[in-house]
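Q: could you work out the structure for the sequence below:
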Amino acid sequence: MAVVWKGAGRPVRGRTHEPPGPAGLPLLGNLLDLRRDPLAFFTACADRYGDVVSLHFGPKPALLLNDPAEIEPVLVGRHRAYPKPDFFWRQVTAVFGNGLLISQGSFWQRQRRLAAPAFAGPKLASYADTMVRLTEQMLDGWRTGEERDLHTDMMALTLKIAAETLFGAASAEDMTCMDAALADLRGEIASRFVRPFLIPDAVPLPGHLRYKRALRCVEGVVERIIREKRFFQDGDDLLTALMNARDETGEPMSDRQLRDEVVTFLLAGHETTALALTWTMYLLGRHPEADAAVAAEASAVLGDSTATDDDVARLRLAERTVMEGMRLYPPAWVIGREAGADCEIKGYRVRAGTPLYVSPWVLHRDPRFYDEPEAFRPARWKDDPVRRLPRFAYLPFGGGPRICIAHRFAMMEAVLILASIVRRFRLEPCSKQPIAPLASITLSPLGSVRNRVEARHNPLIRGGSL
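A: You can find the predicted model right below:
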């Protein structure tokens, strides 16, 4: 009889209806391991137990899937049978409402069709000028020798870009309100991400009070801008495009649905791009040769001009560098689904309601798919290796029909911002100590990412030394 390893090294003889996995504590299951270090826990589970791992979060069983062949039907082939898990999203419906991030079924399909044109074609290209202009404004305020917290800078920049591309303009007062409010919302959402039970918003916990106060601020700004857009009926921004969209029956989005989509994009959209840029520049700061190569490309492509949409296709090394940054530090480090009905995965019976987890962090560092998986090597993306990788071995934006609707927006934004920065400045880490990632709902740095900025001596750029 075959031996199947299960629990903390315990051999279980014979056939089993449950995949192998780590033993947990009574009642808590593997929750403490998950809370202590989810990245290390998921990585160790994949290394020890293989492609399908049995977990228990509290009394509820769950599965971790590490085989692209088993991930494909969950995200694509039979995606309707594997909806997003309801437990976590019930805790944040006050924020996201019924926006694209959490809506399901035919309503989600309708919203996706309505929103898609705003993130494609000429409309997508039109956002490039805003991205570059706001980046150059930020860089004009940098001075040689000063220390910058890259995470703080990237969060502020991508929020400004999101607000202007969404609304066309936002007042300084609105931006100040939203910046602080979105930070409070992210903090509370992160707390709820690891909470094993539901606590109603009405319970007056300090985090809940901050959460509701922040939500009032964001909703107030968004709803006022929607009213103004309805009145003036013009604009070339994303919100106007969403307002003008019509479904097959000629119906537009309601104001409530517009609010849900705008808040979703503000919260989910700007943070993930900011994190992708933060981690990419963190890596470049520790790899001077890679940094110099990206800067040389940016200087050669852009010359003495600022970047445009037409330059994105020529900034190939910048694109590969962002891809490698997102491989090592995927902003969305885990993807959740659940079995909508009893099913079978790799020969194991799975009951309806079982949560299923796919971790880009684990997949992107799997030596089956990547040589030297822990190494920062942008050159690995030369000659389009994505076509040779197993599907879903690389999924920084998710995959299948529910791939992030703004993934092209995010890649264009990241490439243009990165090229604009490295062309003008070199970033030197203020400390040699590595920065640990904090795995919450996104993968953020644990602490600040402080770098000293040094102007590039490029005679083509604003007098060279800035």
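Q: make it CA atoms for all contacts and neighbour counts henceforth
A: Will do.
Q: touching, Asp234 and Thr240? I think so.
A: Yes - taking Cα atoms under 8 Å as the definition, Asp234 is a contact partner of Thr240 at 7.0 Å.
Q: comparing those two, which residue is more hemmed in?
A: Using other Cα atoms under 10 Å, the more surrounded residue of Asp234 and Thr240 is Thr240, with 19 against 12.
Q: centre of the chain to the strand or helix carrying the more buried one, how far?
A: Here Thr240 is covered by helix 238-244, with elements defined by DSSP states H and E. Taking Cα atoms, centre = their mean, to the nearest Å, one finds helix 238-244 lying 23 Å from the centre of the chain it belongs to.
Q: that helix packs against which elements?
A: For helix 238-244, the packing partners by 3 or more Cα pairs under 8 Å, 6 or more residues apart in numbering; DSSP states H and E come out as helix 150-167, helix 255-264.
Q: one more to line up against the first:
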Amino acid sequence: MTHAADTARIPPGPKGHWLLGNLPERRADPLTLFLRGRERYGDVVRYPMGPLLMYQLSHPDDVKRVLVDNAQNYQKTALMQRLRPVLGEGLLLSEGDFWKRQRRLAQPAFHRERMEGIATLITRLVEESLPRWDALAARGEPFDLCAELMRLVLSITGQVLFSTDLSGSASDMARAVTTVLEELNHRVLSALPLPALLPLPGHLRLRSAIRVLDRIVYGIIDGRHRGTKASGDLLSLLMDARDADTGEGMSDRQLRDEVMTLVLAGHETTANALAWTFLLLHQHPEAARRLVEEVTSVLGERTPTFQDLSRLRYTARVFDESMRLYPPAWLISRVALADDVLGGYMLPRGSIVVMLPYVIHRHPAFWERPDSFDPDRFLPERTGTRPRFAWLPFGGGQRMCIGSGLALLEGQMCLAMLARRYRFQLVPEHPVVPQALVTLRPRFGLRVIAWRREPGELPGEVLDGAGPERSDARP
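A: The predicted structure is shown next:
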């Protein structure tokens, strides 16, 4: 499919505005634009985006060619470079030999043998957060589940990264992280971004937040240089890492960029994945019942351990299916350095190609009833026939997310512990609208009421029929 090309044809696609092309639709509702594009035009779709051309790839074979087979021909796009003032040369944005060196240095920090200790840290932090969740349930008042999950995951991220609590409401870092994410989202949505040097309010807020983050991160790094020890956190491992060929470690600037990437790219994705999961469980009471039954059967009332994850199979399938329908990293973009053949079409050098897990995960050729929530589609007997790149919530190839194992561990642990203890009901009439920014998140948050479960209690009728009438996950 990726070798024979008809160079006389160009891929089909919507024409859009005579000047702006499909930029207005891309800005207003990208999920619908790209879903309809695949449905109407096929697996390779051409979109004029102002002066640029963008090509959407929706077949796993083409995705594999871009991310694996011909990966050296593709690099990150200018759109991603809008994140550089914050993320610098971290793993998300760096390229070439520098990226390979940084990846090699960072990889040991994410090895599987470290996950058992991290799992213990995660469960301790979740347990420490339970009094706050209990108070929310006791009040019986609506609250934003997204905000609470963000707070919890940020506390876990801070402790795993550098043994520091980032979640307190008075924390300068927590406020700065929120500001940075908001401003980066604005930049990603901007059709014609204004120069960052202009003293606009958003630019000034972003610069101020970056200064706060730099002061805190560099302060922690400097403290480690001066002898402050924190055994086992990721920053310690990154500081101790040495290149096998040169013996060199990371500079303070490189450490800063990697830490900033992990804080900003890591915590929001996991928190959003958990939020979507609880929404889907709210909409599907039978799945919620099965999950709580499994967790209760495996754990009883004790704290989960790393070894328990292999027995929480349905819990893992629920989280995988949630990331199929609502992948936090909803879009992967690259630019072609040379001509290439994709889907039978010749795409010229300089072409922007986008691969959307949100769309690929709904491709009817690879997913039966693709809009339905069905965790059992991830049973081993049902996954064997699907192409590897039909499911890619963490990307793929050599640039697959370095923290994917940590994200799955964190998500499954938090899901098991919170679902066993609480049930969440979406506030009636609360709008649930996916918003595709840097990550895929609920545009208006998730306003819920929480109830504390009694020991052994299973999901009851309080959830039946509550929430949006539609059971599918499309916007």
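Q: quick one on the thing from earlier: mind listing what's buried in the helix holding Thr240 of the first structure?
A: By neighbour count with 16 or more other Cα atoms under 10 Å, helix 238-244 of the first structure contains the buried residues 238-243.
Q: give the aligned range of it in the second structure.
A: Mapping helix 238-244 of the first structure onto the second structure (TM-score structural alignment) gives residues 234-240.
Q: the matching stretch vs the first structure, average offset?
A: For stretch 234-240 of the second structure, the mean distance from the matching residues in the first structure following superposition reads 0.4 Å, by mean Cα distance after the TM-score superposition for the first structure.
Q: in a markdown table: the helices and strands packed on helix 238-244 of the first structure, plus mean neighbour count and distance to Arg210 of the first structure.
A: Converted to a markdown table, those look like this (neighbours: other Cα atoms under 10 Å; distance: least, Cα to Cα, whole Å):
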| stretch | mean neighbour count | distance to Arg210 of the first structure |
| --- | --- | --- |
| helix 150-167 | 21 | 20 |
| helix 255-264 | 20 | 17 |
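Q: distance to Ala318 of the first structure for the ones you listed - can I get that in TSV?
A: Formatted as TSV, these follow (distance: least, Cα to Cα, whole Å):
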stretch	distance to Ala318 of the first structure
helix 150-167	17
helix 255-264	28
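Q: show me the contacts for the closest residue to Cys343 of the first structure other than its chain neighbours.
A: Using Cα to Cα, 6 or more residues apart in numbering and skipping the chain neighbours, the partner closest in space to Cys343 of the first structure is Val350 (5.2 Å). By Cα atoms under 8 Å, 6 or more residues apart in numbering, Val350 of the first structure lies in contact with 339, 342-344.
Q: so what does Val350 of the first structure match up with in the second structure?
A: Correspondence of Val350 of the first structure to the second structure, assessed by TM-score structural alignment: Leu347.
Q: one more: Ser440 of the first structure?
A: Counting by TM-score structural alignment, Ser440 of the first structure lines up with Leu437 in the second structure.
Q: the residue lying closest to that match once chain neighbours are set aside sits in which helix or strand?
A: When the adjacent residues along the chain are set aside, Leu437 of the second structure lies closest to Asn185, with 5.4 Å between them (Cα to Cα, 6+ apart). Using DSSP H and E, the element containing Asn185 of the second structure is helix 172-189.
Q: which one of the helices and strands packed on helix 238-244 of the first structure lies closest to Arg78 of the first structure?
A: Across those, the minimum distance to Arg78 of the first structure, taken as Cα to Cα, is reached by helix 255-264, at 25.6 Å.
Q: that closest one vs the second structure, mean deviation?
A: In the superposition against the second structure, helix 255-264 of the first structure averages 0.2 Å from its aligned positions (mean Cα distance after the TM-score superposition for the first structure).
Q: which strands and helices sit next to that helix?
A: With contacts taken as 3+ Cα pairs under 8 Å, 6+ apart, helix 255-264 of the first structure sits against helix 93-96, helix 206-232, helix 238-244.
Q: in the second structure, which residues correspond to that helix?
A: Mapped onto the second structure with TM-score structural alignment as the criterion, helix 255-264 of the first structure occupies residues 252-261.
Q: how about stretch 274-294 of the first structure?
A: Here stretch 274-294 of the first structure aligns to the second structure at residues 271-291, judged by TM-score structural alignment.
Q: not counting the match of helix 255-264 of the first structure itself, show me its contacts.
A: Counting contacts by Cα under 8 Å, 6+ apart, the residues outside stretch 252-261 of the second structure that touch it are 86-92, 161, 214, 217-218, 221, 235, 238-239.
Q: with respect to Lys64 of the second structure, which of those is nearest?
A: Comparing the contacts of stretch 252-261 of the second structure against Lys64 of the second structure with Cα to Cα picks out Leu92 as the nearest, at 19.0 Å.
Q: can you tell me which residue in the first structure aligns to the closest one?
A: Checking with TM-score structural alignment, Leu92 of the second structure has Leu101 as its match.
Q: trace Glu127 of the second structure over to the first structure, please.
A: Looking across to the first structure (by TM-score structural alignment), Glu127 of the second structure lines up with Glu136.
Q: again but with Glu148 of the second structure, I slipped
A: Using TM-score structural alignment, Glu148 of the second structure lines up with Asp153 in the first structure.
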